[in-house]
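>>> Got a predicted structure plus its sequence, pasted below:
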Amino acid sequence: MAETTYTLEEIKKHNSLSDLWLIYNNDVYDVTKFVEDHPGGEEVLKGTAGKDSTQEFDDVGHSDSAKSKMKQFRIGRVAGAPPRSEEVKKPKATKSAAPVSQVRQQNQGMGMKAPIIFIIVALIAYYLATGQSTA
């Protein structure tokens, strides 16, 4: 059975609180019945009504529970979007990769040593300069 697809022009027409569709990752959702229950308020949904809300949704950092709840509102796919099986998946970090915080700490390590080294070199230069002038 072929999946229902909707053009962007058709999706844009559903942009009110009483008829609210949005796009997330090329999937189309009719969230009209969820407007009143949305924890972030109806205005948040109205701001992305009839448009692609992928960036806004991801920026908020929705829970897995919220993502799972979305499935019940999915009505189809954006026309012309690649099939779900062909979408590019984000590469997962390998276990051997250092965490970002560890990399930052390593990079900051030299930052702390540089002023100390500079002071030591300056003191040695001062000592040598003053010691040679008195001899």
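Alright, I've got the coordinates. A quick note: this is a predicted structure, and the numbers were derived from the prediction, not measured.

>>> going forward, measure contacts between C-alpha atoms and count neighbours the same way
OK.

>>> Check the offset of the helix or strand where residue 120 lies from the chain's centre.
Following DSSP states H and E, one finds residue 120 within helix 100-133. Distance of helix 100-133 from the chain centroid (C-alpha atoms, centre = their mean, to the nearest Å) equals 38 Å.

>>> structure B:
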Amino acid sequence: MGGERKIYTFAEVSEHNNSKDCWLIIDGKIYDVTKFLEDHPGGDDVLLTATGKDATDDFEDVGHSQSARDMLKDFYVGDIDPATIQAKVQQTPPKQPQIPQDKGPGFMIKMLQFLLPLIILGVALSIRLYTNKST
């Protein structure tokens, strides 16, 4: 196994981004996971959305088991040229609009959770008072 490791550029790896040819970059190594797409417990979409970028954080965030990490060895095809991935990492994703915490949809739900029981209690007391005055 004294073969030389193949080094790929980010552009080369990015071309492998569909269900018939899917490569991922994890910890500076490149894996061809095409044959694993149908068997992936999280579904093939998870893997396909991780193409075209460094998927290390995505992989680590899930908390893969040691057996999943060992499976990567079977899919290894080479290493990424770190100089080519740096240019891509520096690009910032588009900013998402920030909703103030007190103005978002969660605020309305919290208000309803607070007010609805009070309204029900008020209606119940009003009915009771009304029926007691009638008799």
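Thanks, I have the structure now. No experiment lies behind these values; they were computed from the predicted model shown.

>>> spatially speaking, which residue is in the middle of structure 2?
Centroid check for structure 2 by C-alpha atoms, centre = their mean gives residue 58 as the closest residue, at 6.8 Å.

>>> where does the residue nearest to that one when sequence neighbours are not counted fall, helix, sheet strand or coil?
Take residue 58 of structure 2 and drop its neighbours on the chain: the residue closest to it by C-alpha to C-alpha, 6 or more residues apart in numbering is residue 50, 7.3 Å away. Counting by DSSP: H, G, I helix; E, B strand; the rest coil, the backbone at residue 50 of structure 2 sits in coil.

>>> Residue 50 of structure 2 reaches residue 24, doesn't it?
Yes: using C-alpha atoms under 8 Å, residue 50 of structure 2 is in contact with residue 24, at 6.8 Å.

>>> Compare the two (neighbour count), which wins?
residue 24 (30 against 20; other C-alpha atoms under 10 Å).

>>> corresponding residue for that one in structure 1?
Under the alignment by TM-score structural alignment, residue 24 of structure 2 pairs with residue 22 in structure 1.

>>> So that match sits against residue 47, correct?
No: the criterion here is C-alpha under 8 Å, and residue 22 of structure 1 misses it with residue 47 at 9.9 Å.

>>> For residue 77 of structure 2, see how far away the residue lying closest to residue 44 of structure 2 once chain neighbours are set aside is.
Of all residues not flanking residue 44 of structure 2 in the chain, residue 37 sits nearest, at 4.8 Å (C-alpha to C-alpha, 6+ apart). Applying C-alpha to C-alpha, to the nearest Å, the value for residue 37 of structure 2 to residue 77 of structure 2 is 16 Å.

>>> ok, back up a step: what's the mean deviation for the host helix or strand of the match of residue 24 of structure 2 versus structure 2?
Following DSSP H and E, one finds residue 22 of structure 1 within strand 19-24. After superposition onto structure 2, strand 19-24 of structure 1 sits on average 0.4 Å from its aligned residues (mean C-alpha distance after the TM-score superposition for structure 1).

>>> Could you list every helix and strand in contact with that strand?
On a contact count with 3 or more C-alpha pairs under 8 Å, 6 or more residues apart in numbering; DSSP states H and E, strand 19-24 of structure 1 meets helix 8-12, strand 27-30, helix 54-60.

>>> what's the most buried one of these?
strand 27-30 (a mean of 22; mean count of other C-alpha atoms under 10 Å).

>>> For it, give me the average deviation versus structure 2.
Mean deviation for strand 27-30 of structure 1: 0.3 Å (mean C-alpha distance after the TM-score superposition for structure 1).

>>> How about residues contacting that strand?
6, 11, 19-23, 70, 73-78 (C-alpha atoms under 8 Å, 6 or more residues apart in numbering).

>>> Just the buried ones among these, please.
6, 11, 19-23, 74-78 (16 or more other C-alpha atoms under 10 Å).
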